[in-house]
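Trainee: Show me the folded form of this:
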Amino acid sequence: MEEIGSTEFQCPSDVFLQIIKGKCKTTLIVLIKKGRNRFGEMRRTLPTISERMLSRQLDELEKDGIIRRESFPEVPPRVEYFLTPYGETIYPIIREMRKWGYIHLEKQQSDV
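Mentor: Below you'll find the model as predicted:
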């Protein structure tokens, strides 16, 4: 980090990337937005991520205020995840970023 005067300077883009970096975090945000917000549903949708890693990514998103976890007093217990109002602000950015990713993947395939 650079120092400007006596204040540390953080690049806003780097702050954004710190929040979304991690295994499947952007996909988790999209799944939750689309209503696939239970742990088991996310786990089945993302078979390449371990339960431990999925739990860790959800915990980090919750800690950063992007999602909230809601427990329902039922038997068996039910837990669902929702985007917070703050998390809703990041969704359009992630949607556009993913669109660009698909375009880039297509470009790579056509270049082969």
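
Trainee: going forward, measure contacts and count neighbours with C-alpha atoms only.
Mentor: OK.

Trainee: On the three-state scheme, residue 8 is what?
Mentor: strand (DSSP: H, G, I helix; E, B strand; the rest coil).

Trainee: quick one: the strands in the chain?
Mentor: According to DSSP state E, the chain carries its strands in the segments 2-4, 7-9, 67-72, 78-83.

Trainee: this one next, for a side-by-side:
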Amino acid sequence: MVIRCLEGGPCRFGELRVPLGPITPKVLSETLCAMERDGLVTCTAYDENPPRVEYALTPLGRTLIPLLDAARSWSETRLPALLAARHAGRRRRRGPAPEPPGRARAVDPAS
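Mentor: Reported below is the predicted structural model:
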């Protein structure tokens, strides 16, 4: 999601938090630091008052955008099949419906 947010150009920390919804500042900060360490994001601090820091995708980080586009296209195309499989899996896990309370189950004497 951070890659998508930075796709349009550099952003400040507060600008990133808005589209990322409920992400905590700590998690966003850790994510940005990890992405910077991995060479996907640059962090530029400007000597201004108040201080300003901007995050931007590196050329390496931009190489992930086509992969994200492909994953989105795949999921949009296959969403109906994915949801059908999920629904079928839930039904299999639940098994037969339980007996209503107060009803005795028939016991097979051969078992």
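
Trainee: most packed of the strands of structure 1?
Mentor: strand 78-83 (a mean of 18; mean count of other CA atoms under 10 Å).

Trainee: now the angle from that strand to strand 67-72?
Mentor: 150 degrees (axes from the mean of the first three to the mean of the last three CA atoms, to 10 degrees).

Trainee: Show me what strand 78-83 of structure 1 is packed against.
Mentor: helix 25-33, strand 67-72 (3 or more CA pairs under 8 Å, 6 or more residues apart in numbering; DSSP states H and E).

Trainee: any chance of the ones you listed in CSV, plus distance to residue 95 of structure 1?
Mentor: CSV is the format used below for those (distance: least, CA to CA, whole Å):
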stretch, distance to residue 95 of structure 1
helix 25-33, 8
strand 67-72, 16
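
Trainee: So for residue 80 of structure 1, which of these sits nearest?
Mentor: Residue 80 of structure 1 lies closest, by CA to CA, to one member of those: strand 67-72, at 5.3 Å.

Trainee: wait, what's in contact with the counterpart of residue 48 of structure 2 in structure 1?
Mentor: Residue pairing (TM-score structural alignment): residue 48 of structure 2 is matched to residue 74 of structure 1. The contact partners of residue 74 of structure 1, by CA atoms under 8 Å, 6 or more residues apart in numbering, come to none.

Trainee: From residue 8 of structure 1, how far out is residue 82 of structure 1?
Mentor: Applying CA to CA, to the nearest Å, the value for residue 82 of structure 1 to residue 8 of structure 1 is 33 Å.

Trainee: Can you tell me which of the strands of structure 1 is nearest to residue 44 of structure 1?
Mentor: Taking CA to CA, strand 78-83 is the member of these nearest to residue 44 of structure 1, at 14.9 Å.

Trainee: after superposition, how close is that closest one to structure 2?
Mentor: With mean CA distance after the TM-score superposition for structure 1, strand 78-83 of structure 1 departs from structure 2 by a mean of 0.8 Å once superposed.
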